[in-house]
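Engineer: pasted the sequence and its predicted model underneath.
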Amino acid sequence: MIRALTLILALVLGLQPTFADGPEGRLLSSLPGAGGPISRIKDIARIQSSRDNQLVGYGLVIGLQGSGDSLRNAPFTEQSMRAMLENLGIASEGERMRAKNVAAVIVTANMPPFVQSGARIDVSVSSLGDATSLAGGTLVMTPLKAADGEIYAVAQGSVFVAGFDAQGQAERVTQGIPTSGSVPNGAIVERQVKATLGDQAVLTLQLLNADYSTAVRVTDAINEYSRARFGRPVASEQDARTVVIRRPPNISTARFYAELENLVVETDAPARVVVDERTGTIVIGQDVRISRVAISHGTLTVRITETPTIVQPEPFSRGVTAVEPNTNIEVDQPNAKVAILDGPDLQTLVSGLNRLGVKPSGIIAILQGIKSAGALQADLVLQ
């Protein structure tokens, strides 16, 4: 009786009825599609136990072509050099070092989950002192520690730098960041992080982008597959980011999740506008809407020019030389426009902003004003 009433209600509301196992059954939540992208679960979520671990270490880069730290301004570099030479059996006490081919660096790395001892990972190298470039340098053996203070990897190798720095007597050209680089596969894992994925009966799935609709759709997709595969639902949503999955018996955790991670779901996300004022970058989400507003935008330029005039006295008049001020003020307001902006969809919104003919900095100011007026139906994120 309950199944029949539930089926009639679902048909009236236009929903797709899906029943769970049980004596009476219940209707699973069926959310309306938002037209979002179709993604695999492995691309939008991660298992909680399979997380990266951050490593950090302090080391030296040698072999630089005169672009290293100046030991007067970076005394820690000289101290590190002396310590390294002493460990190699070379006494350096009482001598003043003047090398310019060494730089102190901070080495960072992310150790992926489930890596074993002997595996190699990439590391990033960043200058700590006043070195001008790390190009052509070699990272000396550097221990990498985790938050618990234990050494988990050791890094060493040639540093690859994407930027460059060229300087002459009257000009200097810099492209990219020459004081940061990377060492691909430069660290060897010495100690593995214990993982308990193999014997876990309950898996916690964390969405990369928290959203209630996406969490419910992931749960429904997993349960629909598990009913056909194992005869019962195994997933339940906890909040906007967490989905709990109970592993059926007689199947390994790795094989079980491998069957689930390729299931596809329709993802959703809140309407959001991301603004980076430093670079002038604007990212507008698909679901951003703007209520009908009138916008006036124009750049006001005030130019003040001082051209003082020197006035000389008449000959033999016992006068003094004076400076007569002369100020010229110009006011210019080009491209001042008043436009009506209405954004029922993303394409219309972008077209309306382009019609104003303003630069990205102007669009940022317009979006902030629209948000203050309450006409921007989205979150405005400033970076």
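Structural biologist: Noted; the coordinates are in hand. Just so it is clear, the structure is predicted and the values come from calculations on it, not from any experiment. Residues are numbered from 1 along each chain as shown.
Engineer: every contact and neighbour count from this point should use C-alpha atoms.
Structural biologist: Noted.
Engineer: which secondary structure elements does the lengthiest helix in the chain sit against?
Structural biologist: Ranked by number of residues, the top helix in the chain under DSSP state H is helix 212-230. Counting contacts by 3 or more C-alpha pairs under 8 Å, 6 or more residues apart in numbering; DSSP states H and E, helix 212-230 is packed against strand 235-237, strand 242-246, strand 264-266.
Engineer: and the residue with the largest distance to the centre of the chain, which of the three is it?
Structural biologist: Relative to the centre of the chain, the most outlying C-alpha is that of Phe316, 75.6 Å out, by C-alpha atoms, centre = their mean. Following DSSP: H, G, I helix; E, B strand; the rest coil, the label given to Phe316 is coil.
Engineer: now do it against Thr301, distance only.
Structural biologist: Here Phe316 is placed at a distance of 47 Å from Thr301 (C-alpha to C-alpha, to the nearest Å).
Engineer: residue contacts, the residue nearest to Ile245 when sequence neighbours are not counted?
Structural biologist: Spatial nearest neighbour of Ile245, chain neighbours left out: Ala235 (4.4 Å); criterion: C-alpha to C-alpha, 6 or more residues apart in numbering. Taking C-alpha atoms under 8 Å, 6 or more residues apart in numbering as the criterion, Ala235 is in contact with Thr219, Asp220, Ile222, Asn223, Val243, Val244, Ile245, Arg246.
Engineer: which residue sits closest to the fifth one, ignoring its sequence neighbours?
Structural biologist: Using C-alpha to C-alpha, 6+ apart and skipping the chain neighbours, the partner closest in space to Val243 is Glu237 (4.4 Å).
Engineer: let's bring in a second model and compare:
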Amino acid sequence: MIKQFLFTVFMLFFSCWALADRVKDLTSVAGVRSNQLVGYGLVVGLSGTGDRDKISFTAQSLKTVLDRLGVDVDGPISNYDLYQRGVATLAYDKTKLDNVASVIVTATLPPFAKPGQTLDVNVAAIGLASSLRGGNLILTELRGTDGQIYALAQGGLTVSGVEVSAEGSEIRIGVPTAGRIPGGAIIEREVLTPFDRSEFVILNTNQADFTTTSAITEVINDNFGAGTARSIDASSVAIQAPQDISARVNFVSMIENLEVTPGEPKARVVVNSRTGTVVISRTVRVTATAVTHGQLTVKVSATNEVSQPNAGILGGGEGETVPVANADITIEEEARPMFVFQPGVNLRDIVDAVNQVGATPSSLIAILDALKSSGSLRAELIVI
């Protein structure tokens, strides 16, 4: 009978590996990539869940925004300002920023994005706001790592999380301090790519592999003539492309749709020690090995009793009542059968053998680690 591992998943790759994939699924064009954008902004319109008077830079940012809009803010509007000026007045309660929160705004600028197109943006609180639900992000500049402004974001937030508290009780579902604005940013600047400015188009494979790179080079040369492509290293192929941009686009499109048989990846065993998930690739092999895995159990039981000496009929005894703890310690070692791996056994043999001894995920991880340490596991062991 085969026992299933608790919280353990084995991905079995027994299908035929010699299946062709498109070049576009195995590679990416060098220089054609996404870029990360980030900005700082304010979310307004919150229902009393903002930063309040606890975050000084929220008030300072609001002053800056109002000043840019031509609003003259006369007098302190934050607790920080009141203490700086030595002012203490109840009028301050009218200016608490309950409805405003400082946030960080992020977005991903895809390759070839043009001005006027929109981006989805993510918004997350950085102060003490308890929820961004119902808020609106006011105009926020999104910059790249070069400091240039590439997009402007603004709009109402979509927040999936919710938090409700009353009478000392609190219920929270999801994360109410982070939200999203679909299409909330407008692109203002285009990112130039080297796609049309180089004699060659470089294809980078998603995973470095000499076999895959060689196969891509071969299939391109077979279809477009010898010398069209050449391998640079284990992850790059240089292709001589037309200089006319329209012809180059068509040329790369045809290359991307070519089918190629990739090389089989290295034998790997990936173990997630937190979740107990184990992934074993199809090519994993084990040399001749005998394995046993025992489990030592220590049980300690204590019985508390009271010692009551005989006090005599008239109560004249000199005995003293004291508590007594009696401990019973037993050690049990669970018997585990030994199983033997024959030379060159495959994944199914490994799974069946380990299942037969009823190993838990933690035990399986220990077995795999021991096999690797002994040199019997012919695979790369990765623990995450």
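Structural biologist: Arrived safely. Just so it is clear, the structure is predicted and the values come from calculations on it, not from any experiment.
Engineer: next, give me the two most distant ones among the contacts of Ala235 of the first structure.
Structural biologist: Asp220 and Arg246 (14.0 Å; C-alpha to C-alpha).
Engineer: report how many residues lie close to Gly66 of the first structure.
Structural biologist: By other C-alpha atoms under 10 Å, 14 other residues sit near Gly66 of the first structure.
Engineer: one more: Thr132 of the first structure?
Structural biologist: Count around Thr132 of the first structure with other C-alpha under 10 Å applied: 21.
Engineer: now Val216 of the first structure
Structural biologist: Neighbours of Val216 of the first structure using other C-alpha under 10 Å come to 25.
Engineer: would you mind measuring from the counterpart of it in the second structure to Ser253 of the second structure?
Structural biologist: Val216 of the first structure maps onto Ser214 of the second structure when the alignment is built from TM-score structural alignment. Using C-alpha to C-alpha, one obtains 20 Å as the distance from Ser214 of the second structure to Ser253 of the second structure.
Engineer: now the strands for the stretch 101-250 of the first structure?
Structural biologist: Assigned by DSSP state E, counting those that start in this stretch, the stretch 101-250 of the first structure shows strands spanning 102-111, 120-127, 138-145, 151-158, 164-167, 172-175, 180-189, 202-207, 235-237, 242-246.
Engineer: those: which one's closest to Gly343 of the first structure?
Structural biologist: strand 202-207 (29.7 Å).
Engineer: residues in contact with that closest one?
Structural biologist: Residues contacting strand 202-207 of the first structure (C-alpha under 8 Å, 6+ apart): 44-49, 215, 241-247.
Engineer: repeat for stretch 39-46 of the first structure
Structural biologist: Applying C-alpha under 8 Å, 6+ apart, the contact partners of stretch 39-46 of the first structure are 205-209, 218, 260-267.
Engineer: mean per-residue distance, that stretch versus the second structure.
Structural biologist: Here the mean offset of stretch 39-46 of the first structure against the second structure after fitting is 0.9 Å, by mean C-alpha distance after the TM-score superposition for the first structure.
Engineer: that stretch aligns to what range in the second structure?
Structural biologist: Counting by TM-score structural alignment, stretch 39-46 of the first structure corresponds to 21-28 in the second structure.
Engineer: double-check that Ser363 of the second structure belongs to a strand.
Structural biologist: No: according to three-state DSSP, Ser363 of the second structure belongs to no strand; its state is helix.
Engineer: ok, the residue nearest to it when sequence neighbours are not counted - how many residues close by?
Structural biologist: In this structure, Ser363 of the second structure finds its nearest non-sequential neighbour in His293, 7.7 Å apart by C-alpha to C-alpha, 6+ apart. By the measure other C-alpha under 10 Å, the count of residues near His293 of the second structure is 18.
Engineer: Asp220 and Arg246 of the first structure: who's more crowded?
Structural biologist: Asp220 (23 against 15).
Engineer: just to revisit the earlier point, can you tell me which of the contacts of stretch 39-46 of the first structure is nearest Val12 of the first structure?
Structural biologist: Within those, the smallest distance to Val12 of the first structure is 23.6 Å, found for Glu266 (C-alpha to C-alpha).
Engineer: what's the counterpart of that closest one in the second structure?
Structural biologist: Under the alignment by TM-score structural alignment, Glu266 of the first structure pairs with Thr261 in the second structure.
Engineer: how close does that match get to Asp25 of the second structure?
Structural biologist: Distance from Thr261 of the second structure to Asp25 of the second structure, by C-alpha to C-alpha: 12 Å.
Engineer: looking at the two, which is more packed in?
Structural biologist: Each of Thr261 of the second structure and Asp25 has its neighbours counted (other C-alpha under 10 Å); Thr261 has more, 17 against 12.
Engineer: do I have it right that that one meets Ala20?
Structural biologist: Yes: using C-alpha atoms under 8 Å, Thr261 of the second structure is in contact with Ala20, at 4.4 Å.
Engineer: quick one: the helices in the stretch 1-150 of the second structure?
Structural biologist: 23-26, 56-68, 79-85 (DSSP state H, counting those that start in this stretch).
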